[in-house]
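A.B. asks: Sequence and predicted structure below; questions after.
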Amino acid sequence: MAYWLLKSEPDVFGYPDLEQRGREPWNGVRNYQARNHLRSMQEGDLAFFYHSNSNPTGIAGICKIARSAYPDNLQFDPDSKYFDPKSTEENPRWSMVDVVPVRSLPLLPLDALRTLPELENMILLRKGMRLSVMPVTEAEWKAILEHADSLLAPAR
């Protein structure tokens, strides 16, 4: 199993939207490196759902890859802002995966993630990192879950 982080703007599509819909294609990715990450995802992989371009930004939940990469339908729709006239059915340039919700988390703000020593090399925390899809190591995954669980633990 691999671990990932998927970014979305919560005013466009947030983790509560995924919970409400139950399953959703992760489409509209138009960066080649992020697309390649999508193409590496396998059914059953887990991903953090990250709310970007919000105040504060942070991890809002966990989702599971329910369908491995397949052609992004929006690249063929001339009415979509994600339309790509150079993409063809025979040679699609863009891919998407389907995701399903696993569990919501208390929002884990980016600033709080920066304080965790286990995340010092995490791609998300690098200066200028703007990818909407990125891998997460198993150690990073575990550290973030431990942090989230500590926030949910009852005070003693």
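C.D. replies: Great, that's in hand. Here the structure is a predicted model, which is why all the values come from computation and not from measurement. Residues are numbered from 1 along each chain as shown.
A.B. asks: Only C-alpha atoms from now on, for both contacts and neighbour counts.
C.D. replies: Noted.
A.B. asks: Quick one: residues contacting the closest residue to residue 84 other than its chain neighbours.
C.D. replies: Once flanking residues are discounted, residue 84 sits nearest to residue 75: 4.9 Å by C-alpha to C-alpha, 6 or more residues apart in numbering. Contacts were defined as C-alpha atoms under 8 Å, 6 or more residues apart in numbering; by that measure residue 75 touches 28, 82, 83, 84, 85, 87, 92, 94.
A.B. asks: tell me the SS of residue 75?
C.D. replies: helix (DSSP: H, G, I helix; E, B strand; the rest coil).
A.B. asks: Assign a three-state SS to residue 129, would you?
C.D. replies: Three-state call for residue 129 (three-state DSSP): coil.
A.B. asks: now the closest residue to it other than its chain neighbours: how far from residue 92?
C.D. replies: In this structure, residue 129 finds its nearest non-sequential neighbour in residue 123, 7.1 Å apart by C-alpha to C-alpha, 6+ apart. Applying C-alpha to C-alpha, to the nearest Å, the value for residue 123 to residue 92 is 28 Å.
A.B. asks: One more to weigh against that first structure:
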Amino acid sequence: MAKWLVKTEPSECSINDFAKAPDKSIPWDGVRNYQARNFLREMAVGDEVFIYHSSCKRIGIAGIVKVVRGAYPDPTQFDPASAYHDSRSTPAQPRWQAVDMKFVHKLPRLVQLDELKGLPGLEGLPLIRRGNRLSVMPVSEDEWQIILRLT
């Protein structure tokens, strides 16, 4: 099983949204960066994912979800009413992917970005590298364990 981190604005989809319906899966759609899309394609059922809240007052890792459906064509790319519509995508040649995820648990506390920076063993974590704006990124098993020990 692989480990991942996805960034989201809590006003769009937070760990609380997952927690409100723990038996319901939520599609992770609307990703419009090719590298992030490629990471979505690699996600498999059972993979664990950190939910990272960004663009908000309290930035950090808030909880864990798991992938319950691997990559499939993101339906928002075909919907002209969607903010994520892509007129160049077709059902025969979709450009964008989505995955479905389900709640595992909230972390006992928010693990803030400042805590992660400079922590031994996290030097390679894309999240802490300056200028990294990817909304989906891999997390190694060692990095995952280091982060969990902070909670």
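C.D. replies: Arrived safely, thanks for sending. All of these numbers come straight from a predicted model, not from anything done at the bench.
A.B. asks: returning to what we had before: my guess is the residue nearest to residue 129 of the first structure contacts residue 132, does it?
C.D. replies: No: using C-alpha atoms under 8 Å, residue 123 of the first structure is not in contact with residue 132, being 11.2 Å away.
A.B. asks: related to what we said a few turns ago, counterpart of the residue nearest to residue 84 of the first structure over in the second structure?
C.D. replies: By TM-score structural alignment, residue 75 of the first structure lines up with residue 77 in the second structure.
A.B. asks: Ok, residue 27 of the first structure next?
C.D. replies: In the second structure, residue 27 of the first structure lands on residue 29 (TM-score structural alignment).
A.B. asks: what's the closest non-adjacent residue to its match?
C.D. replies: residue 98 (4.7 Å).
A.B. asks: Now do the same for the one you found: helix, strand or coil?
C.D. replies: Classified using three-state DSSP, residue 98 of the second structure is strand.
A.B. asks: Tell me which residues touch it, please.
C.D. replies: 27, 28, 29, 30, 31, 40, 70, 71, 72, 73, 74.
A.B. asks: ok but the fourth one is inside a helix, no?
C.D. replies: No: if the criterion is three-state DSSP, then residue 30 of the second structure is coil and not within a helix.
A.B. asks: That one: neighbour count?
C.D. replies: Using other C-alpha atoms under 10 Å, residue 30 of the second structure has 18 other residues around it.
A.B. asks: got the contact list for it?
C.D. replies: Per C-alpha under 8 Å, 6+ apart, neighbours of residue 30 of the second structure: 74, 76, 77, 84, 98.
A.B. asks: now for those residues, which pair is the farthest apart?
C.D. replies: The distance between the two most remote of the contacts of residue 30 of the second structure (C-alpha to C-alpha) is 11.9 Å, for 84 and 98.
A.B. asks: ok so, going back, which residue lines up with the residue nearest to residue 129 of the first structure in the second structure?
C.D. replies: That one, residue 123 of the first structure, aligns with residue 126 by TM-score structural alignment.
A.B. asks: I'd assumed residue 140 was in contact with that match.
C.D. replies: No: contact criterion C-alpha under 8 Å: residue 126 of the second structure and residue 140 do not qualify, at 10.7 Å.
A.B. asks: any idea how far the match of residue 75 of the first structure lies from residue 10 of the second structure?
C.D. replies: Counting by C-alpha to C-alpha, the gap from residue 77 of the second structure to residue 10 of the second structure is 22 Å.
A.B. asks: now residue 17 of the second structure
C.D. replies: Using C-alpha to C-alpha, we find residue 17 of the second structure at a distance of 9 Å from residue 10 of the second structure.
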